[in-house]
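Student: could you look at this predicted model? Sequence included:
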Amino acid sequence: MIGSPGPYDGGTPVDADEAESTALASPAAPAAGSTTLYRAGPRRVRRFHRRLLAVLALLVAAVLAGIAWLVYQGTQGPLKVPAQYASVVSSAASTCGQVTVALLAAQLDAESGWNPQADSGHAQGIAQFTPATWSEWGGDYDHSGSSSVWDPGDAIPAQAKYMCSLFKQTANVPGDATANALAAYNAGPTAVINAGGVPNFPETQAYVSRIEKQLEPRYQQGLNQSG
């Protein structure tokens, strides 16, 4: 009967299609204790993904920066004279004006990696003296009562003394004086004099280049930082 109360307790009658549309647009909240899960809207999902990607990008950048720093420290960063040899290297560097702490340190690093027991088969000790060269330049420099190529207290001062002599022996050779002296330490002064500079020996050229271009600057950086 028209005008009679509908199913809404006496309220205004509602069209069935309108009621269904309203129910779809505004779903009822889940009852207490319900386990129904509602999915986040597309915008919220996209926002979450963007934030997650940003966090991951920051983490990757931090890891890459850490790796780059470790590589730099290992190949380009400052180097320091091992504490147990600092005093003897510093003292030996006063032997002559051409020899410095950084130069001696770089040379010892290249020769033996600071290993006093290094033995190449033809050269021995931390400064890698051949038996013939040691017989001429070795001595009891640390006043221990004996002279030993295996004793850094003897070998490092002998290295400095020999280098000072090599600077003098190659003084008239054209080119970089330090490169010539280092080449003479590695290949002998006669080879340097005859070649008119660093001889064309791959081992000698690599030795000189590594000390002058890589190791010596890094030891100087370490000294400057300690400074």
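Tutor: Arrived safely. Numbering: from 1, shown residues only.

Student: contacts, neighbours, all on C-alpha from now
Tutor: Fine.

Student: which residues in this structure form helices?
Tutor: 16-25, 42-75, 86-92, 101-112, 131-137, 152-169, 177-187, 189-195, 202-209, 216-226 (DSSP state H).

Student: of all those helices, which lies closest to residue 123?
Tutor: For residue 123, the closest of those is helix 131-137, at 7.1 Å, according to Cα to Cα.

Student: what is the closest one packed up against?
Tutor: helix 152-169 (3 or more Cα pairs under 8 Å, 6 or more residues apart in numbering; DSSP states H and E).

Student: coming back round to it: okay if I get the helices of the chain as CSV plus mean neighbour count and distance to residue 118?
Tutor: Shown next, in CSV, are the helices of the chain (neighbours: other Cα atoms under 10 Å; distance: least, Cα to Cα, whole Å):
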stretch, mean neighbour count, distance to residue 118
helix 16-25, 10, 84
helix 42-75, 12, 22
helix 86-92, 17, 18
helix 101-112, 23, 6
helix 131-137, 13, 14
helix 152-169, 22, 11
helix 177-187, 23, 16
helix 189-195, 17, 23
helix 202-209, 16, 17
helix 216-226, 17, 21
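
Student: please produce JSON lines containing these, extended by distance to residue 122.
Tutor: Output for those, formatted as JSON lines (distance: least, Cα to Cα, whole Å):
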{"stretch": "helix 16-25", "distance to residue 122": "91"}
{"stretch": "helix 42-75", "distance to residue 122": "29"}
{"stretch": "helix 86-92", "distance to residue 122": "24"}
{"stretch": "helix 101-112", "distance to residue 122": "13"}
{"stretch": "helix 131-137", "distance to residue 122": "8"}
{"stretch": "helix 152-169", "distance to residue 122": "16"}
{"stretch": "helix 177-187", "distance to residue 122": "12"}
{"stretch": "helix 189-195", "distance to residue 122": "18"}
{"stretch": "helix 202-209", "distance to residue 122": "15"}
{"stretch": "helix 216-226", "distance to residue 122": "25"}
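
Student: this is the other structure I want to compare:
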Amino acid sequence: MQNVPKGDDTAQSVSPASTTSTAVGAAAPRRRRGPGACLLVVLPAVVTLGAVFAFVSLLGDDTAAPEDREPGQAESAVSNVDRSYVPWLRKATADCVGVTPALLAAHIDQLSGWQSDSASLSELGIARFTDAGWKKWGRDDDGNGTSTPLDRVDAIMALGRQDCDLSKRMTALRTKGAVNGDLADLTLAAYAVGVDEVAEAGKVPASARLFVTEVRKRLPQYSALVRRNPEQEAGVQAGSTRLQHPVATLSVTSPFGSRKHPLTGVTKLHTGVDFDAPEGAQVSAAWGGVVEFAGMTPAYGYRVVIDHGTIEGKRLQTTYSHLSALQVSAGQSVVTGQAVGPAGSTGLSTGPHLHFEVLLDGQYTDPMAWLTDGG
């Protein structure tokens, strides 16, 4: 067993999970004594029929019908899951940016394969909580009078609270430019090795990459499991809300997408769009909102982050970086077109320009899809 400190910076361990996902809520297989010689012929058929009837009885009306399955989706990924836990997965992540029900389910799968049994006496339940971790995050969420990590609903909700707290902390660090990367990956990394180690690395550290990869591998099957109807799942799309141009002329010098950084030489996602802007040119808020951050950062220089609230349940933010000065402050309300600061070349920059980002529920999107055709 590998000892790994968790996101609350207390040392816990992450137990390796089987590479084959186990059905949520399924019981661990029992060992059987060898049958007598006279049973060898009929026993396989009896056992098979018995297992089928027992499994159908366990799932009852929650068993997914074939028509509910995604095209090409393996049956074991949908119909072999106790769907009574799906509402709890949704509830645990309802007010959380960056952590989805599917991600929480995949996280539990990686920790335990959804099996309560553990080889460690110090890590209990499907979310493998220690006593210290449970004291911090555990509650009696299903109202049965007992708060315990062995209660699957309590464990789902507790891990959801922990992951959502880590997501908030990673969001704060990313807003300040202290870390960079996908919010879900940063959150999982913080769980695995601690917030401080992620902050020190400024990204997902090497020590957490395997853990993040293992959770990501399990994500597709749960994405189908927790999917709602198409209207609910689609939500707001890039371009459904039009933003005003943050600079007078949209002359793109570096688009959104993978690129080699001109200063570091590292190839990674360019999380926004670079617009050519002469020193001192006015940079304006693309939409009204509240300034979430305004300050100096090592990489982005003078940076402003505006929270525009939620659109169809999803949080929208825009960022403005490499400014030469700040004309707004954190907590200030701004209107569309209000000056946030003059363009500049502060931070890691090759010359005066605006690095502009649009984030939807903590995820980077292509800003060009959001901008109006006119100025």
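Tutor: Right, received. Where do you want to start? Here the structure is a predicted model, which means the values were calculated and not measured.

Student: TM-score of the superposed pair?
Tutor: Superposed pair, TM-score by TM-score structural alignment, normalised by the length of structure 1: 0.58. Supporting alignment: 151 aligned residues with a Cα RMSD of 2.6 Å.

Student: thinking again about what came up before, which one of the helices of structure 1 lies nearest to residue 145 of structure 1?
Tutor: helix 152-169 (10.8 Å).

Student: mean shift between that closest one and structure 2?
Tutor: Mean deviation of helix 152-169 of structure 1 relative to structure 2 after superposition (mean Cα distance after the TM-score superposition for structure 1): 0.9 Å.

Student: run the chain-centre distance for that helix.
Tutor: 30 Å (Cα atoms, centre = their mean, to the nearest Å).

Student: and the angle for it with helix 101-112?
Tutor: Going by axes from the mean of the first three to the mean of the last three Cα atoms, to 10 degrees, helix 152-169 of structure 1 is angled at 110 degrees with respect to helix 101-112.

Student: what's the closest of the helices of structure 1 to residue 121 of structure 1?
Tutor: helix 131-137 (10.6 Å).

Student: what lies in contact with that closest one?
Tutor: Outside helix 131-137 of structure 1, the residues within contact range by Cα atoms under 8 Å, 6 or more residues apart in numbering are 122-124, 149, 158, 161-162.

Student: structure 2: matching residues for that one?
Tutor: With TM-score structural alignment applied, helix 131-137 of structure 1 matches the range 131-137 in structure 2.

Student: thinking again about what came up before, which among the contacts of helix 131-137 of structure 1 gets closest to residue 102 of structure 1?
Tutor: Nearest member of the contacts of helix 131-137 of structure 1 to residue 102 of structure 1, counting by Cα to Cα, is residue 161, at 15.5 Å.

Student: so what's the residue count around the residue nearest to that closest one when sequence neighbours are not counted?
Tutor: Among residues not flanking residue 161 of structure 1 along the chain, residue 95 sits closest, at 6.4 Å (Cα to Cα, 6 or more residues apart in numbering). For residue 95 of structure 1, the neighbour count with other Cα atoms under 10 Å is 17.

Student: for residue 190 of structure 1, see how far away residue 95 of structure 1 is.
Tutor: From residue 95 of structure 1 across to residue 190 of structure 1, the span is 23 Å (Cα to Cα, to the nearest Å).

Student: try residue 225 of structure 1
Tutor: For residue 225 of structure 1, the distance to residue 190 of structure 1 - Cα to Cα - is 38 Å.

Student: could you do residue 169 of structure 1 as well?
Tutor: 9 Å.

Student: residue 147 of structure 1 too?
Tutor: 27 Å.

Student: repeat that for residue 83 of structure 1.
Tutor: Counting by Cα to Cα - residue 83 of structure 1 and residue 190 of structure 1 are separated by 35 Å.

Student: cool, residue 156 of structure 1 as well?
Tutor: Residue 156 of structure 1 is 23 Å from residue 190 of structure 1, by Cα to Cα.

Student: residue 59 of structure 1 now?
Tutor: Residue 59 of structure 1 is 58 Å from residue 190 of structure 1, by Cα to Cα.

Student: and residue 218 of structure 2, what pairs with it in structure 1?
Tutor: Using TM-score structural alignment, residue 218 of structure 2 pairs with residue 215 in structure 1.

Student: surely that match and residue 106 touch.
Tutor: Yes. Counting by Cα atoms under 8 Å, residue 215 of structure 1 does reach residue 106; the two are 5.1 Å apart.

Student: who touches the match of residue 218 of structure 2 in this structure?
Tutor: 79, 106, 109-110.

Student: across to structure 2, which of these hold up?
Tutor: Checked against structure 2 using both residues aligned by TM-score structural alignment, their matches' Cα atoms under 8 Å, the contacts of residue 215 of structure 1 keep these contacts: 106, 109-110.

Student: residue 174 of structure 1: which of these is nearest?
Tutor: Using Cα to Cα, these come closest to residue 174 of structure 1 at residue 106, 23.0 Å.

Student: quick check, that closest one in contact with residue 207.
Tutor: No. Residue 106 of structure 1 is beyond contact range of residue 207, at 10.5 Å (criterion: Cα under 8 Å).

Student: sounds good, over and out.
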